[in-house]
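J.: My questions concern the predicted model and sequence given below.
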Amino acid sequence: MRFAEELGTSHGRRLRRGVLDDGRAVFVKSGPASEVLVSEAAGLRWLGEVAAVPEVIEAEPDRLVLAWVREERPDRAAAERFGRMLARMHRAGAERFGAPWPGFIAELPMDNADAPDWATFYGERRVLPFLREARLPASDVALVERAVARLPEVAGPAEPPARIHGDLWSGNVLWSCGQGVLIDPAAHGGHRETDLAMLDLFGLPRLDRVLGAYREEWPLAEGWRERVPVHQLHPLLVHVVLYGGGYRDSLMAAVRRVLSL
């Protein structure tokens, strides 16, 4: 393989476009050996059983090689196709909450151990661990803990574990060949509303079309829109941990909305 273009860095890892000996273009992510890239590859393969993802060509602790995704602008048909695909992916399900591989979001570890229900999993495996790392004022910590205590009341109807991407912001959806292609997953068995809330958090082109097609494929439980801030607690805490207090106001606004449900 030869390298054709430097693409910068992301979370301490070098990104490059390469060309294999057979002429295929590839995306290469490399850096210090760790479980992060192997975990990403496991998630891509799992999601790829039922959704569009880049082919995993090589996965080593220090290097991940994926088929290159040629990007294009999404149109209405692509957005609707993506919504239906996302619903089918979620519906494919998972054996349990969490996953059998180590979890990561960016370079931050996540506990993928099972839990008896989603509210417990989300509170104990996703929200509280990041709250302990966020260095928030004690008053903020107390409010987040109150919101976590309310999760069993505000989580909505119980659903079986869905097969979710886990970090589905707009930058992790590439548009290619008339469909959305998923990259950089934090894949695990979780709640399907989590992926949809993440798309809403940072915006996605033609999101209304995506959600409309999703609901035609697999209707959402009543009250799902009101539960969006519940599912945004974790990603907002992740951003506080990674990038500092600039995301505190958004986090605390979501917390107050959860407490008002």
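T.: That came in fine, so what should we check first? Small disclaimer: the values here were computed from a predicted structure and weren't measured. Numbering: from 1, shown residues only.

J.: Only C-alpha atoms from now on, for both contacts and neighbour counts.
T.: OK.

J.: and the longest strand for this structure?
T.: Counting by DSSP state E, the longest strand found in the chain is strand 2-10.

J.: Can you name the next helix or strand after that strand?
T.: strand 13-19 (DSSP states H and E).

J.: List the contacts of that following strand.
T.: 1-9, 25-32, 68 (Cα atoms under 8 Å, 6 or more residues apart in numbering).

J.: Please compare the first structure with the one that follows:
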Amino acid sequence: MEEDSLPADLVADLQVQRATPVRGGDIAQAYRLDTAHGPLFAKTHASPSPGMFEREAAGLRALREHCPEEVGVPQVLRESSSGLVLEWIEEDGMPARQTEVALGRSLAHLHGAGSGPGVDGSGTSGDPVGFGGLAGDSHGYLGSVPVDLTPTPSWPEFYLRRRLAPLVTRAVGECRLDPAATGILSELEPRAEELCGPISSPALLHGDLWGGNRLVDTTGRNWLIDPACFWGHPEVDLAMMQLFGGFGPECLDAYQEVSPLADNWRERVPWYQLAPLLVHAILFGGGYGAAALRALTRYR
């Protein structure tokens, strides 16, 4: 692939010698850019959703600001409405025990990043203004599915009304989910506080932490990529990590050494897996809608 096939605003003056397609997810096209100064990573989309790459860049910057140094987050070198250029990570792909321990500890520290300001934070790029988007941003994406990030001081209200209800409505409307899910969610709403579990202040979340969004480099260091960051409940990230696998038991053990989880957290795992299951039902169909309905039904 030639340099002039990539968006000019991303590659201008980078001295790209070759662009090679690499794996980069189901939404964007990803490339290794070999340049005169070393390799870089680029991702682009011919028709991106509004603000998609800008919000990813903001999430990467927030993670870089708050993650312990043990965990790497790629530096954003270029951004535009059509794509990103990031530093290149030379992957090894084989997490060892110490890699899992480092991730668990670092994730616990990351989730503590919002514990000081609480829900009345100042609204700077690093502080939560409630449960919701970075710096009060009201729009975001899970994959390519738009989600409402309008901040609210109540986590149960955010999770039920901003996250689950719109996703259930869309999935039902697109015939990806049994319409019974709408009534079940309404039945559960009065119990939202109980179902969501205790939380005192917002945590900075990766927001889409499945195994493919954790890389391990040739030195054994963890890297977090492709975030869908927002301020929310730490158990959201932990539930996502358990949905598709890819993380060793040492990771969760190390997390709990730093930040012990609340009572009955395991009972809430399917509750917090609902949102990604609904997104997958919308995007891919298959058995994801049935899995989401089963998760909802267990809480009746």
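T.: Yes, it's here. Quick caveat: nothing in here was measured; it's all calculated off a predicted structure.

J.: what's the TM-score here?
T.: The TM-score (TM-score structural alignment, normalised by the length of the first structure) is 0.92; 257 aligned residues with a Cα RMSD of 1.7 Å.

J.: picking that back up, filter the contacts of strand 13-19 of the first structure down to the buried ones, PyMOL style.
T.: Applied in PyMOL, the following selects the buried portion of the contacts of strand 13-19 of the first structure according to 16 or more other Cα atoms under 10 Å:
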select buried, resi 25+26+27+28+29+30+31+68
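
J.: Give me the helices and strands touching the longest strand of the first structure, please.
T.: strand 13-19 (3 or more Cα pairs under 8 Å, 6 or more residues apart in numbering; DSSP states H and E).

J.: The strand it packs on maps to which residues in the second structure?
T.: Following TM-score structural alignment, the aligned partner range for strand 13-19 of the first structure in the second structure is 28-34.

J.: With the flanking residues excluded, which residue is spatially nearest to Val85 of the second structure?
T.: Ala42 (4.4 Å; Cα to Cα, 6 or more residues apart in numbering).

J.: What lines up with the one you found in the first structure?
T.: If you follow Ala42 of the second structure across to the first structure using TM-score structural alignment, you land on Val28.

J.: didn't its match look like it was pressed against Glu60?
T.: No. Between Val28 of the first structure and Glu60 there is no contact under Cα atoms under 8 Å: 11.2 Å.

J.: give me every residue that touches Glu187 of the second structure.
T.: Applying Cα under 8 Å, 6+ apart, we find Glu187 of the second structure in contact with Arg300.

J.: one step back: show me the contact partners of the helix or strand containing the match of Ala42 of the second structure.
T.: Element membership for Val28 of the first structure, per DSSP H and E: strand 25-30. Here strand 25-30 of the first structure makes contact (Cα under 8 Å, 6+ apart) with 13-20, 62-68.

J.: which residue ranges form the helices in the stretch 101-250 of the first structure?
T.: 118-121, 128-133, 138-149, 151-154, 192-202, 207-217, 228-243, 248-259 (DSSP state H, counting those that start in this stretch).

J.: in the last one, what's buried?
T.: What it means is helix 248-259 of the first structure. Arg248, Ser250, Leu251, Met252, Ala254, Val255, Arg257, Val258, Leu259.

J.: How about the contacts made by the residue mapped onto Phe131 of the second structure from the first structure?
T.: Under the alignment (TM-score structural alignment), Phe131 of the second structure maps onto Phe97 of the first structure. The contact partners of Phe97 of the first structure, by Cα under 8 Å, 6+ apart, come to Asn112, Ala113, Asp114, Ala115, Asp117, Trp118, Phe121, Pro161, His188, Gly189, Gly190.

J.: Buried among those residues? Need that as a selection in ChimeraX.
T.: Restricted to buried positions by 16+ other Cα under 10 Å, the ChimeraX selection for the contacts of Phe97 of the first structure reads:
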select :112,114,117,118,121,161,188,189,190
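
J.: what's the farthest-apart pair in the contacts of strand 25-30 of the first structure?
T.: The most widely separated members of the contacts of strand 25-30 of the first structure are Arg13 and Leu20, with 20.4 Å between them, by Cα to Cα.

J.: Export the helices of the stretch 101-250 of the first structure as a markdown table, with columns for distance to Glu49 of the first structure.
T.: Formatted as a markdown table, these follow (distance: least, Cα to Cα, whole Å):
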| stretch | distance to Glu49 of the first structure |
| --- | --- |
| helix 118-121 | 23 |
| helix 128-133 | 30 |
| helix 138-149 | 33 |
| helix 151-154 | 31 |
| helix 192-202 | 17 |
| helix 207-217 | 18 |
| helix 228-243 | 25 |
| helix 248-259 | 33 |
